[in-house]
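>>> The sequence and its predicted three-dimensional model are supplied below.
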Amino acid sequence: MLMFTSDDKATARKIGVTVTDWQAWKYGEKPVPRWLWLLLRYERDRERMGPWRGFRADGEHIISPWGDGLLFDEWFKLGDYRRASELAQQQADLIERLMA
């Protein structure tokens, strides 16, 4: 994360400011500009996303980084989908046992 890096020169270069400005904001000598605060917040939030990184919302869809999507209303049916899948597997197992 930018805020906790020890390489002030690289951080300043990355965000397009002087090392002096970066250090002044970092050590509280000057107020942090809103754009920088938003950037730091964005970076922190991105790190916290973990396995959800790359997903996005588009209208009624949640879209994965691979391009497939899920309708918002389907989200509430996921439990039913899981139970149906489990029941189908149990039925298949039962049929195999009965046929043996």
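It's in.
>>> contacts and neighbour counts: CA atoms only from here.
Noted.
>>> How much space separates Arg53 from Asp68?
15 Å (CA to CA, to the nearest Å).
>>> And for Trp22?
Between Trp22 and Asp68 the distance is 40 Å, computed by CA to CA.
>>> In terms of neighbours, single out the busier of Arg53 and Asp68.
Ranked by neighbour count (other CA atoms under 10 Å), Arg53 and Asp68 place Arg53 first, with 13 against 9.
>>> Next up, the contacts around that one.
Contacts of Arg53 were listed using CA atoms under 8 Å, 6 or more residues apart in numbering, and they are 46-47.
>>> Would you map the helices across the chain?
In the chain, the helices defined using DSSP state H lie at 8-15, 19-26, 34-48, 72-75, 78-99.
>>> any chance of those helices in JSON lines, plus distance to Asp58 and mean neighbour count?
Formatted as JSON lines, these follow (distance: least, CA to CA, whole Å; neighbours: other CA atoms under 10 Å):
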{"stretch": "helix 8-15", "distance to Asp58": "28", "mean neighbour count": "15"}
{"stretch": "helix 19-26", "distance to Asp58": "35", "mean neighbour count": "16"}
{"stretch": "helix 34-48", "distance to Asp58": "18", "mean neighbour count": "12"}
{"stretch": "helix 72-75", "distance to Asp58": "10", "mean neighbour count": "12"}
{"stretch": "helix 78-99", "distance to Asp58": "19", "mean neighbour count": "11"}
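>>> Got another one to weigh against that:
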Amino acid sequence: MRTHFPIFCTSPRKVKREELIRLFYFSMPPDEIADLADVKVSEVQAWKEGKKPVPLVVVRLLQAVLSKNTIQCDSPWSGARAQGSRLVLDDSVGYSLGIEFDELARLNEYRRLYHLGTMQADLIDRLITERDFYRQNCHQMSRYGMLLNSIFPPRPDKDVA
């Protein structure tokens, strides 16, 4: 795996190095970049090898072309892109996250199941609390019941005729 990317831009403050690597090494083949930017393939190779700086105009052009598939808005969905039948959020939330188109129809059921799980957990907690209370109460009653029976012996039952 390649770890050294000598590429650099004419405006390094405006374009991050990671963005240049993504655009020039992982987006399109050099001949397509050359056709798009109306330059020779050797020029693109010189940019990739770090012999010449990449013009900012070319970087912005590639960003515009490659962002057709991304959502541009002022929300958490900004930067999300369609990938097949999935909507994918990459690195905007710190990790890769995606949802299938078919899952959108099941969102109501997911929410219902989440609430059902929460309600069942609350029920289990309540039942455990009640069980512990009754266990302690039974233990106390049996202990004090034996004490009372030793002080006041039970009377024999009389037959009622």
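Yes, it's here. Note that the structure is predicted; figures quoted are calculated from it, not measured.
>>> Give me the TM-score for this pair.
Once superposed, chain against chain, the TM-score is 0.51 (TM-score structural alignment, normalised by the length of the first structure); 61 aligned residues with a CA RMSD of 2.6 Å.
>>> rewinding a little: is it possible to get CSV of the helices of the first structure that adds distance to Ser64 of the first structure?
Shown next, in CSV, are those (distance: least, CA to CA, whole Å):
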stretch, distance to Ser64 of the first structure
helix 8-15, 28
helix 19-26, 35
helix 34-48, 15
helix 72-75, 13
helix 78-99, 16
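>>> out of the ones you listed, nearest to Ala57 of the first structure?
helix 72-75 (9.3 Å; CA to CA).
>>> and that closest one, which stretch of the second structure?
Under the alignment (TM-score structural alignment), helix 72-75 of the first structure falls on residues 101-104 in the second structure.
>>> Identify whichever of the helices of the first structure lies nearest to His61 of the first structure.
helix 72-75 (5.7 Å).
>>> Residues touching that closest one, excluding its own?
Taking CA under 8 Å, 6+ apart as the rule, helix 72-75 of the first structure contacts 60-62.
>>> Quick one: buried ones out of the residues you listed?
Buried by 16 or more other CA atoms under 10 Å: 61-62, out of these.
>>> List just the nearest of the contacts of helix 72-75 of the first structure to Arg41 of the first structure.
Distances from Arg41 of the first structure to these, taken by CA to CA, are shortest for Ile62, at 22.2 Å.
>>> Show me what that closest one lines up with in the second structure.
Match for Ile62 of the first structure (TM-score structural alignment): Leu87.
>>> center of the second structure - which residue?
Leu97 (4.7 Å; CA atoms, centre = their mean).
>>> ok, it - contacts?
Leu97 of the second structure neighbours (CA under 8 Å, 6+ apart): 88-90.
>>> ok, now how distant is Ile62 of the first structure from Val19 of the first structure?
For Ile62 of the first structure, the distance to Val19 of the first structure - CA to CA - is 40 Å.
>>> And for Ile95 of the first structure?
Where Val19 of the first structure is concerned, Ile95 of the first structure sits at a distance of 70 Å (CA to CA).
>>> what's the answer for Asp45 of the first structure, then?
Taking CA to CA, one finds Asp45 of the first structure at 25 Å from Val19 of the first structure.
>>> Glu47 of the first structure now?
24 Å.
>>> Name the nearest residue to Leu89 of the second structure, sequence neighbours excluded.
Of all residues not flanking Leu89 of the second structure in the chain, Ala80 sits nearest, at 4.6 Å (CA to CA, 6 or more residues apart in numbering).
>>> Which residue in the first structure aligns with Met146 of the second structure?
So, by TM-score structural alignment, Met146 of the second structure is left unmatched.
>>> Met146 of the second structure sits in which helix or strand?
Assigned by DSSP states H and E, Met146 of the second structure belongs to helix 107-151.
>>> ok so, going back, how much does the match of helix 72-75 of the first structure stray from the first structure?
On superposition with the first structure, the mean distance recorded for stretch 101-104 of the second structure (mean CA distance after the TM-score superposition for the first structure) is 0.5 Å.
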